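Chemist: Provide a 3D model corresponding to the input given below.
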Amino acid sequence: MMEKYFKNFLFFYKAIGNRLFVALTLNVLVGILDGLGLAMFLPLLQMVSDNGGEIEGKSAVIEGMFSSMGLELNLFSVLLFMVSIFAVKGLIKFLSFSFQVIILQSFIRTVRIDMFDKFHVLNYKYFTQSDFGRLQNSVTAEVSRVGQACRSYLKTMEALVLVMTYLVLAFITNPQFSLLVTVVAGLTNFLYKFINRKTKGQSRILVKRNDFFQGMVLEYLNNFKYLKVSGKIQVFGERLTKGIKQVEETNKRIGILNGIALTIREPILIFVLSAVMLVQVEVLGGSLGLILLSIVFFYRALQVVLVMQNQYNVFLSVEGSLRNLEQIQREFDDHHQDTAGRTFTGLRSFIRLDGIRFGFGDRIVLNNIDLIIPENKTMAFVGPSGSGKTTLINLIAGLLSPDSGQILYDHKPIYEYDISSLQSRIGYITQEAVVFSDTLFNNISLWDKMTDENLSRYERVVQDAAMDEFVETDSAENQVSGLNLSGGQRQRVSIARELFKEPDILIMDEATSSLDSATEAVIQRRINEFSGKKTILIVAHRLSTVKKADIVVYLNAGNIEAQGTYEELMDTVPKFQKMVELQNL
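Modeler: As a prediction, the model looks like this:
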C-alpha cells in the first residue's frame, strides 16, 4: 500500500537520500518565517483600525513577544521586525533554491552513471535482442526528462509543505473561514484531476513515440551510405518526418494541457476567495476585519496550491519517462552478467566445451557442442552461413552464456572467472571494424598512456597491420574516425589494436574480409608468426586463410560434423571439398 501511494517519493529518495528531507525542512522554515512576517499585520491592523477590538486578543501574543525583547509595539518596530523576518526568509529561500539545484544535478548525475554502470554488465544476448532505439532513448533523452520530473516533483513537494504551513496558520487565525476555503478549494481539485489524467496518458504515448523515432534515427545514420546510393533516402526521410510529426503532436497536446493548468490558476484563486468571503460575511454574519489576515494566509496558500497542481501536471507530463526508466532498470538488473570471480592470468592448457547448447528463443543455434581447444594451437571454424560459427566464438569469448553445458578454461568453468580479466587477455578482431573518433594512438591503445614503451609498441603494430602505407610517420596524434577511413583501413586499425593488446587468445572473425589480397597476405604472414605462441581462433569463409590451421572444425546447422587438419577434411568431408572447389583453391 505504501509503495502504491509513495512510489514516486521512494524512487527519488533512493537516489537523493536524506537530502530530500533537508530540502523539505528548508521549505518549512520559509513557510513559518513568511507566516510570522504576515502575522505582523495583526498589530498593524489594530493600529490603523477604528474598531480593533476583534483582533486585539489575537495581537496580545505579539505584544507580549515584543515586550520580552524590550521593544515598544509601534509602527516602526513592527515594520522593522517584518523587514527582518522577510530578509531571513529570503536568505533561507536562497539556500533552499541552491540546495535543490545541487541535489537535482546530483540526481541526474547519479541516474546517468547508474544507467551506464548497469549497461557495462548487461547480458550481451539481451542487448542483441533489444530495441536499440529504446536503449538510446532511455540513456539519453529519457534521463533528461526524468531530471525534469525530479525538478517538478521537488517543486510539488515544496509547494505541499508551504500549503500545509499556511493552512495551519490560517486555522489558528480563523478556523471557520479556513474550513470554508479548504472545502471549496478541494472541489476545484476535480478539474485538475481530469487534466492530470489526460497529461499522464499523453506522457506515456510520448515515450513510445520517442523510442520509435530514436530507432529510426540510428538506422538513418548507420545506413546513410546505402540509402543515398539506392535512391531511397527520401523514402526513409518521409518515415523520419512522420515520426517527428507524431512526437511533436504529442508534445503539443502536453503543452496545451500544461497551459490550461497554468492559465486557470488565478481565476480559480480569486473565485474561491470571493465566494468564501461572500458566504462568511453575508450568510454567516462574520466580520470582514476578522478574516483579513486569514485571507492573506489563504491567498498565499491557494497561490501555492495552484502552483503545486501546475507543477504536478508538469511532473505527469514526464511521468511516462520515469516509469520507462524504472522498467528498463529492472530489465537491466534481470539481464546483468555476473563479473565477480577469480582473476584470469592466462591460458595454461586448454579451453573445453562440454555439451554446449544455445539458442535465441525457439531457434536453436548450437546443439550439443563438445570441443577441446589446446593451448597455443590455431583452430579454424568453417561452414555455411548460419551454421553457428560466430555464436560459438562469442560463447568462448564470454560474450554469451550457454543455455546448457559449460565452458572451461584450464579445468575451471568460465563463470568462476572475473569475466573482465579474462576478456582483457582475448584479442577479438571482427568483420565489423570499430574505429572511434579520436587519435590513431588512442584507437589502437584504447586510451593507454603515451609512454615511450607504448609508442614503440604502437609503431610496431602499425607495421604488422600493414598500416604504414596510409599512415604517416609520427601519426600517433592524428585524428581519425570511421568516416574518413576506407573499409580496409578500418579493419587494419582493428587488427593493430588487438596486436597492441598482446593477448593470450586471438580471435579473428572474418578479420581480413575487407582487405585486398596483397595486404591480407602481409597480415596473414604476421599472424602465422604467432603459431605455437598464442591460441588463435579463426572464423573464415575465405578458406585460403585456414590452410595452416592446426585444427579445422566444420560446422553445419549448429552441429560439429567434422574436425581435423585442412588436408584431412579435404579427404573426408565432401561439403568442405565443394566449398574449396568453389573458391578455386
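
Chemist: going forward, measure contacts and count neighbours with C-alpha atoms only.
Modeler: OK.

Chemist: Buried residues, stretch 444-456. List them.
Modeler: 444-446, 455 (16 or more other CA atoms under 10 Å).

Chemist: Pick out the most distant pair among the residues you listed.
Modeler: 446 and 455 (12.8 Å; CA to CA).

Chemist: residues touching the nearest residue to residue 559 once chain neighbours are set aside, list them.
Modeler: Once flanking residues are discounted, residue 559 sits nearest to residue 367: 5.8 Å by CA to CA, 6 or more residues apart in numbering. By CA atoms under 8 Å, 6 or more residues apart in numbering, the contact list for residue 367 reads 355-358, 558-559.

Chemist: In terms of distance to residue 165, which of those residues ranks first?
Modeler: Once CA to CA is applied, the member of the contacts of residue 367 that ends up nearest residue 165 is residue 358, at 62.1 Å.

Chemist: ok but the closest one is inside a strand, no?
Modeler: Yes: when DSSP: H, G, I helix; E, B strand; the rest coil is applied, residue 358 is found to be in a strand.

Chemist: Against residue 444, how distant is it?
Modeler: Per CA to CA, to the nearest Å, residue 358 is found 33 Å from residue 444.

Chemist: Distance to residue 78 for the contacts of residue 367 - can I get that in TSV?
Modeler: Output for the contacts of residue 367, formatted as TSV (distance: CA to CA, whole Å):
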residue	distance to residue 78
355	88
356	85
357	84
358	81
558	89
559	92
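
Chemist: Neighbours of residue 311, how many?
Modeler: Neighbour count of residue 311, defined by other CA atoms under 10 Å: 24.

Chemist: Run through who's touching stretch 458-477.
Modeler: 439-442, 444-445, 455, 489, 492-493, 495-497, 499-500, 519, 522-523, 526.

Chemist: and the end-to-end length of it?
Modeler: Using CA to CA, one end of stretch 458-477 lies 12 Å from the other.

Chemist: now do stretch 479-496
Modeler: 16 Å.

Chemist: Would you pull up how far that stretch lies from the middle of the chain?
Modeler: For stretch 479-496, the gap between its own C-alpha mean and the chain's C-alpha mean amounts to 29 Å (CA atoms, centre = their mean, to the nearest Å).

Chemist: another one to check against the first:
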Amino acid sequence: MSKKSHKSPNISTIAKLRALLTRRDKVILLFLFIATIFFSIMETIGISIIMPYITFASNPSLIFSNDISKRIYEILECSSTLQFMVFFSVILVAFYLFRILYGVAYNYALNRFAFRKYHFFAYRLFCKSVDLNYADFTRKKTDAIRHNITDAALKASFYVQYLLQMFSEIFTIVLMYGLLLITSWKMTLALSVILGLQVILITRFIGGKIKKMGAIRHAMDTRFHEIISKTFGNFKIIKLKGNQQDVQKEFESASFTRIGAEILTQTLLPMPKLILETIGFSVLILSVVYILVCYDSAAAVLPIISMYALALYRILPAVTKILQNYNMMSFYGNAVGHVYEDLLYHTDYEDNEPCEFARSIELRDICFGYKEGKPIIKDFNLTIHKGEKIAFCGPSGAGKSTLVDLIIGIYKPQKGEILVDDVKIDNHNLRSWRKKIGYIPQTIYLFDGSVADNVAFGSDLDEARVIQACKKANIYDFLCEHDGIYTRVGEGGILLSGGQKQRIGIARAIYDNPEILVLDEATSALDSATEARIMEEIYGVAKDKTLLVIAHRLNTIEHCDRKIEL
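Modeler: Below is the predicted model of the structure:
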C-alpha cells in the first residue's frame, strides 16, 4: 500500500489511457514520438548554432582554428571570411524557415490526433450507453452519461494532447541540458540542483491542489446537468409550487463551488512560470558574474553568456510548460478515469438472427428481481397465442410492467426461459425479436421537432408511412389544420394536448408495422371520454396483431381475450 501511495498521481491515469488506445493509435503515437525527437533536435540546433555564429562574426579568424568550420570553408571554396559568413547567414535563415514549417506541421499532427481521439471517445461512449441493458441504464444517471459523452471525452483528449506536449518539451530540455554540460558542467549542475528542487516543490504542492480542484470541477459539472435537467423538466411544477428561489439557490451553490475550483486552478497554473523565471534569470545573472571572474577575455565571455542566455530562454519556458501540462493532466485525470470506466463497462452482445412469430410466446419458470434475493416474479408460466389480446392487472408494484418488459426483451429473466415458436429468445436473436414490438408507454416522450420526425424516430422517414400511421391513430385530420406531418410539437410535446401526444405515440408504435403492440397504462393520465376514444382506436389498430395491455381500469381491458392478475 505504501508503495502505491508514493506513485505519481498520473501513473494510473496513463495506464488507463493506454488501455483506451487502439493498436493504430499506438503506431501513430510512435511516429509522433519520433517527430517529437526530431523537433527537439531542431530546437536544440536552433539555439546552439547561435553560439558559433556570434563567435565567428565577432572574430572571423576563429573560422580557420576550428576543424569543422575550416573544412566547410574549404568545401565551399570561399574566397573570404565575409563570403563564408554570408553563406552561413543564408543557411541559418533557411533553417529557421524550415523549423517554422515543420513546427506548424507537427502541431497540426498533434492536434489532429488529440481531437480525433475526442471524436472516438465521445462516439464510443455514446455507443456503449446505447448498448447498455435496460436494468443497467436505469441504475445510471442520465445526466452523468450525458456529461461523460460531451465533457469528459473532450477532457480526455486534452489529456492526450498535454501528454504529447510534455514529452516534446522533455526532449528539448534533455538536448539543451547536454549542450550546457559541454559548455560548463559545473555551472550546469549547480543550475540543475536549484531548478530541480523548485520543480519538486511545485509538483508536490501546486500539482496536488490542482488535481483536487479537477475532481471538484468534474463533480460540479455533473451536478450542473442534473439541476438544469430536473428544473426545466418540471418547469410547470416549479411555477405552481413557487419554489424558484430554492432551485436558484441550489444552482448558485453548485455554480459557486465550480467557479471557486476554477479560480483557484487558474491562479495556481501560472505560478510555476513566475517562480522558475525569477529563479532562472537570477541564476543567469550569477552565471554572468561567474564567467567574468573565470575568463579575462571578452571574446570568450560573450559566446558562453549568449549560449546560456539562449538556452535558459528556451529551457525555462519548456520547464514551465512541462509543469503546466503535468498540472492540467492532474486536473483532467478524473475525466480519463470516467471515460475508462464507462468504455470498459461490460455490455452483453446482442445479435439480429431471424426470429419468427407464427404461433405462440411461452414463458417457462420465469424468475426476476431487481435486488438479489428479492424476486418480483417467481416460477411464472404463461402461453400467449398469436393474435390474442392479453390484459395484465394488479396493484402497483405487483410486477405487471416488469413481466411485460421481460416478454418484449427489455429485461432478461434471471431464471427460466422465453420461447417464441419453441425457439428460445437469447442474445443471438434478441434484436430481431424486439423489432416485432410496438410500444406505447404511459408517458410519451416527444422531442422538439416535427410530428414526422417523432413518429419515424429511430427509423428511416417515409412520408407515406407517416401519413398512414397518423391516419390509423386518428391524428392526421388535426395535423392537416396546421403544417401536416411537419407540424412542430415543441419540447416534450408542450404544443399538444395529452390526447394528441398519445395519438402520436400510437402512430410511432405502429409506424414499422409491428406484430405485437404493448400498451403500458398509456391512457391512465387521460380523462374517461378521451381514454375511451383512444382505446377504441388502439383496438382497431391492433385487430390483426397480438396486444398486451397493462392497465388498472376495467374499461381499458374489456375487449381483451384474457386477463392475467398479478
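
Chemist: hang on, the earlier thing: closest one of the buried residues of stretch 444-456 of the first structure to residue 139 of the first structure?
Modeler: Using CA to CA, these come closest to residue 139 of the first structure at residue 446, 23.2 Å.

Chemist: residues in contact with the aligned partner of that closest one in the second structure?
Modeler: Aligning on TM-score structural alignment places residue 446 of the first structure opposite residue 457 in the second structure. If a contact means CA under 8 Å, 6+ apart, then residue 457 of the second structure has residue 508 as its contacts.

Chemist: In contact with the spatially most central residue of the second structure, which residues?
Modeler: Nearest to the mean C-alpha position of the second structure, by CA atoms, centre = their mean, lies residue 153 at 1.9 Å. Applying CA under 8 Å, 6+ apart to residue 153 of the second structure gives the contacts 118-119, 121-122, 335-336, 339.

Chemist: Just the ones in helices from those, please.
Modeler: Members of the contacts of residue 153 of the second structure lying in helices (criterion: DSSP state H): 118-119, 121-122, 335-336, 339.

Chemist: which SS class is the residue nearest to residue 490 of the second structure when sequence neighbours are not counted?
Modeler: The spatial neighbour of residue 490 of the second structure that comes closest, neighbours along the chain excluded (CA to CA, 6+ apart), is residue 448 at 4.5 Å. Assigned state for residue 448 of the second structure: coil (three-state reduction, three-state DSSP).

Chemist: Equivalent analysis for residue 346 of the second structure, please.
Modeler: Here residue 346 of the second structure is recorded as coil under three-state DSSP.

Chemist: hang on, the earlier thing: give me the element whatever residue of the second structure lines up with the residue nearest to residue 559 of the first structure is part of.
Modeler: Under the alignment defined by TM-score structural alignment, residue 367 of the first structure corresponds to residue 378 in the second structure. Using DSSP states H and E, residue 378 of the second structure maps to strand 377-385.

Chemist: just residue 390 of the second structure next, same as before
Modeler: Counting by DSSP H and E, the element that carries residue 390 of the second structure is strand 389-393.

Chemist: Just the residues contacting the next helix or strand after that strand, thanks.
Modeler: Beyond strand 389-393 of the second structure in the direction of the C-terminus, DSSP H and E gives the next helix or strand as helix 400-407. By CA under 8 Å, 6+ apart, the residues outside helix 400-407 of the second structure that reach it are 363, 377, 392-394, 411-413, 418, 520, 548, 550, 566.

Chemist: one more time with 7 Å
Modeler: 392-393, 411-413, 520, 550, 566 (CA atoms under 7 Å, 6 or more residues apart in numbering).

Chemist: Same question for stretch 121-138 of the first structure.
Modeler: Against stretch 121-138 of the first structure from outside (CA under 7 Å, 6+ apart): 210-212, 214-215, 218, 325, 332, 335-337, 399-400.

Chemist: And it, how far out from the chain middle?
Modeler: On CA atoms, centre = their mean, the centre of stretch 121-138 of the first structure falls 11 Å from the chain's centre.

Chemist: and what of stretch 141-157 of the second structure?
Modeler: Averaging C-alpha positions (CA atoms, centre = their mean) puts stretch 141-157 of the second structure 5 Å from its chain's average.

Chemist: Read off where it ends up in the first structure.
Modeler: Stretch 141-157 of the second structure maps onto residues 131-147 of the first structure, going by TM-score structural alignment.

Chemist: tell me which residues of that stretch are tucked away?
Modeler: 132-135, 137-139, 141-147.

Chemist: Next: stretch 394-412 of the first structure.
Modeler: 394-402, 406-410.

Chemist: Where does that stretch end up in the second structure?
Modeler: Under TM-score structural alignment, the match for stretch 394-412 of the first structure is residues 405-423.

Chemist: so how far is the first residue of the matching stretch from its last?
Modeler: So stretch 405-423 of the second structure: terminal residues 18 Å apart, CA to CA.

Chemist: chain center to it, what's the gap?
Modeler: 34 Å.

Chemist: again, but for stretch 513-523 of the second structure
Modeler: 35 Å.

Chemist: ends of that stretch, how far apart?
Modeler: 21 Å.

Chemist: can you check stretch 480-487 of the second structure too?
Modeler: The first-to-last residue distance of stretch 480-487 of the second structure comes to 9 Å (CA to CA).

Chemist: and the aligned partner of residue 214 of the second structure in the first structure, what element?
Modeler: The pairwise alignment with the first structure assigns residue 214 of the second structure to residue 203, based on TM-score structural alignment. Residue 203 of the first structure is part of helix 189-222 when elements are defined by DSSP H and E.

Chemist: which helices and strands does that helix pack with?
Modeler: Packing partners of helix 189-222 of the first structure (3 or more CA pairs under 7 Å, 6 or more residues apart in numbering; DSSP states H and E): helix 132-139, helix 233-263, helix 288-317, helix 319-334.

Chemist: what range in the first structure does stretch 329-339 of the second structure sit on?
Modeler: Under TM-score structural alignment, the match for stretch 329-339 of the second structure is residues 315-325.

Chemist: Run the chain-centre distance for the matching stretch.
Modeler: The answer for stretch 315-325 of the first structure is 13 Å, by CA atoms, centre = their mean.

Chemist: hmm, back to that, residue 399 of the second structure versus the match of residue 367 of the first structure, what's the distance?
Modeler: Taking CA to CA, one finds residue 378 of the second structure at 10 Å from residue 399 of the second structure.

Chemist: try residue 217 of the second structure
Modeler: 41 Å.

Chemist: Looking only at neighbour counts, state which of those two leads.
Modeler: residue 217 (24 against 20).
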